[in-house]
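K.L.:
for reference, the sequence and a predicted model appear below.
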Amino acid sequence: MIYSFIQKGGARPMSTDSEHIRDERREQIKKAALKVFAQYGLIGTKMSMIAKEAKISDGLSYRYFKSKDEILTELVQSAVDGSNEAFAFIGSMPGTPVEKLRVLAQEILQEDNHSFILMQQVFAAREVPAEVARIIADYDPMSIIGALTPIVAEGQKNGQFIDGDARELANWYLTALVGLMNVNTSEYEFYSRPTPEFMLRLLLKH
């Protein structure tokens, strides 16, 4: 699954300087937490580690978030919202099926896709905070396959993609991307992730 963030446009309400500073500090902590969670996992992550990554004191971190569970909940909600927006965007963006699936691969295979890694950890965890459990219970991962299937089917109709069940091919393509994203590249000296062009060969007619 892809868990990318899409910047939301539109006018925003005016805020005071203190509110602006508070919002910036919260985003700074959440960004740091995302990286720490991705690296150390849900259990291994501590508030002190998040504070260190954010370059603030432990005490200051607790002024903005009561616990790492509160931070995790906000990160998961943002990731789910981002996933829904990202797949809606890919489905509606102009371009050929090849171009759309190339964008998908580029997004998932980013080296710093910490949001994606975090969500994989959440789905694999035996136990998560109650609010996180509620968020993921309302989220249907299979909707992603549903969003990709028409793109694959269009590519087959255009003669770009191989024959076969479009939903099954979409599932295989996404599964391959997910599996590659789960590889910790730092553990393998000579390993590097494949390019989007290479991944597209799974579907392209030769």
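P.N.:
On my side now, so go ahead.
K.L.:
hey, let's count contacts and neighbours off CA atoms from now on
P.N.:
Noted.
K.L.:
residues in contact with the closest residue to Ser48 other than its chain neighbours?
P.N.:
Nearest non-adjacent residue to Ser48, counting by C-alpha to C-alpha, 6 or more residues apart in numbering: Asp58, 5.6 Å away. Residues in contact with Asp58 (C-alpha atoms under 8 Å, 6 or more residues apart in numbering) are Met47, Ser48, Ala51, Lys52.
K.L.:
please, where are all the helices along the chain?
P.N.:
With helices called from DSSP state H, the chain shows them at 17-44, 47-54, 58-64, 68-92, 97-108, 114-124, 130-137, 142-157, 166-181, 196-200.
K.L.:
that older thread, quick check: the residue nearest to Ser48 vs Pro196, distance?
P.N.:
Distance of Asp58 to Pro196, given as C-alpha to C-alpha, to the nearest Å: 40 Å.
K.L.:
next one: Lys35
P.N.:
According to C-alpha to C-alpha, Lys35 and Pro196 sit 24 Å apart.
K.L.:
now swap in Glu107 and tell me
P.N.:
In this view, Glu107 and Pro196 are 9 Å apart by C-alpha to C-alpha.
K.L.:
with Gln121 instead?
P.N.:
24 Å.
K.L.:
with Thr73 instead?
P.N.:
Counting by C-alpha to C-alpha, the separation of Thr73 from Pro196 is 31 Å.
K.L.:
got it, and Ala133?
P.N.:
Applying C-alpha to C-alpha, the value for Ala133 to Pro196 is 32 Å.
K.L.:
let's bring in a second model and compare:
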Amino acid sequence: MYFFFSHLSFADSCYSTGVTPKLLENLVVEDRTISFYGCILQFSCACIFGVAETFMLAAMAYDRFMAVCKPLLYTAVMSPQLCTFLVAGSYTWGIVCSLTLTYFLLALSYCESSVINNFICDHSVIASVSCSDPYTSQTLCFIIAVFNEVSSLLIILTSYVFIFTSVMQIPSASGRQKTFSTCASHLTTITIFHGTILFLYSKAS
């Protein structure tokens, strides 16, 4: 669990590092410009670590499922090799998504100067200031975003349905409370992370 938490913290720190410095600069200086390639780089970094964080949370849900529902098999199944594979897979998929979306953004043509009505360089706002038709890029972004959100949430919800079922079969209240406490920090992180994503993109759509 702490191995996953360390990488989750790393991914979150990298995401914040890519976005926060420019945001803080914009709050204190009058010149709020960003270069085109700086904007693309900011989006690419945010995409890599945002997607990686999404699937790391799903991997952690599976880890909690094994710990609660299959405790005798936990050590054998959740080996260091599998944990490393799950984390590496999260980063790799984040890089694949970022490179794909960045490529289609760079394939668009842009005007000399554009105003981005957002505090970060998000895909939708970059595509919206393109002088060419961004339909393909926006459609691809929508498909990737829906796939990432639905697949990760499906893993998380399925894991916690089994966890909840197993916990409710524990006869003692203290035993149930102790088991739930091992999942509390993960559930809190999921609620904040996915709740923010769903709220922002539902409002944007």
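P.N.:
Arrived safely, thanks for sending. Keep in mind that this is a model prediction, so the values were computed, not measured.
K.L.:
how close are the two chains, by TM-score?
P.N.:
For this chain pair, the superposition-based TM-score is 0.34 by TM-score structural alignment, normalised by the length of the second structure; 107 aligned residues with a C-alpha RMSD of 5.3 Å.
K.L.:
among the contacts of Asp58 of the first structure, which one lies nearest to Thr149 of the first structure?
P.N.:
The shortest approach to Thr149 of the first structure among the contacts of Asp58 of the first structure belongs to Met47, at 40.8 Å (C-alpha to C-alpha).
K.L.:
burial count for the nearest residue to the closest one once chain neighbours are set aside?
P.N.:
Closest residue to Met47 of the first structure in three dimensions, ignoring its sequence neighbours and counting by C-alpha to C-alpha, 6+ apart: Lys68, at 5.8 Å. Lys68 of the first structure has 19 neighbours, counted by other C-alpha atoms under 10 Å.
K.L.:
how far away is Lys68 of the first structure from Ser61 of the first structure?
P.N.:
Distance of Lys68 of the first structure to Ser61 of the first structure, given as C-alpha to C-alpha: 10 Å.
K.L.:
same thing with Ala130 of the first structure?
P.N.:
Distance from Ala130 of the first structure to Ser61 of the first structure, by C-alpha to C-alpha: 22 Å.
K.L.:
please apply the same query to Glu70 of the first structure.
P.N.:
Distance, Glu70 of the first structure to Ser61 of the first structure, using C-alpha to C-alpha: 12 Å.
K.L.:
these two: which has the busier surroundings?
P.N.:
Neighbours per residue, other C-alpha under 10 Å: of Glu70 of the first structure and Ser61, the larger number sits with Ser61, 22 against 14.
K.L.:
ok, the more buried one touching Lys30?
P.N.:
No: contact status for Ser61 of the first structure versus Lys30: not in contact, 10.2 Å apart, counting by C-alpha atoms under 8 Å.
K.L.:
not counting sequence-adjacent ones, nearest residue to Leu153 of the second structure?
P.N.:
In space, and not counting its chain neighbours, Leu153 of the second structure is closest to Ala58: 7.2 Å by C-alpha to C-alpha, 6+ apart.
K.L.:
check Ile117 of the first structure too.
P.N.:
Counting by C-alpha to C-alpha, 6+ apart, Ala38 is the residue found nearest to Ile117 of the first structure once chain neighbours are left out, at 5.7 Å.
K.L.:
please report how far that neighbour lies from Ala170 of the first structure.
P.N.:
With the distance defined as C-alpha to C-alpha, Ala38 of the first structure ends up 26 Å from Ala170 of the first structure.
K.L.:
for the second structure, which segments count as helices?
P.N.:
Using DSSP H, helices in the second structure cover 2-28, 36-69, 74-77, 80-106, 123-128, 135-168, 173-204.
K.L.:
let's have the ones you listed in a markdown table, adding mean neighbour count.
P.N.:
Below are the helices of the second structure laid out as a markdown table (neighbours: other C-alpha atoms under 10 Å):
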| stretch | mean neighbour count |
| --- | --- |
| helix 2-28 | 14 |
| helix 36-69 | 21 |
| helix 74-77 | 14 |
| helix 80-106 | 17 |
| helix 123-128 | 19 |
| helix 135-168 | 16 |
| helix 173-204 | 13 |
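K.L.:
show me what contacts Thr54 of the second structure?
P.N.:
By C-alpha under 8 Å, 6+ apart, the contact set of Thr54 of the second structure is Asn148, Glu149, Ser152.
K.L.:
out of those, the closest to Met168 of the second structure would be?
P.N.:
For the contacts of Thr54 of the second structure, the minimum distance to Met168 of the second structure (C-alpha to C-alpha) is 24.4 Å, reached by Ser152.
K.L.:
fine, thanks again, bye for now.
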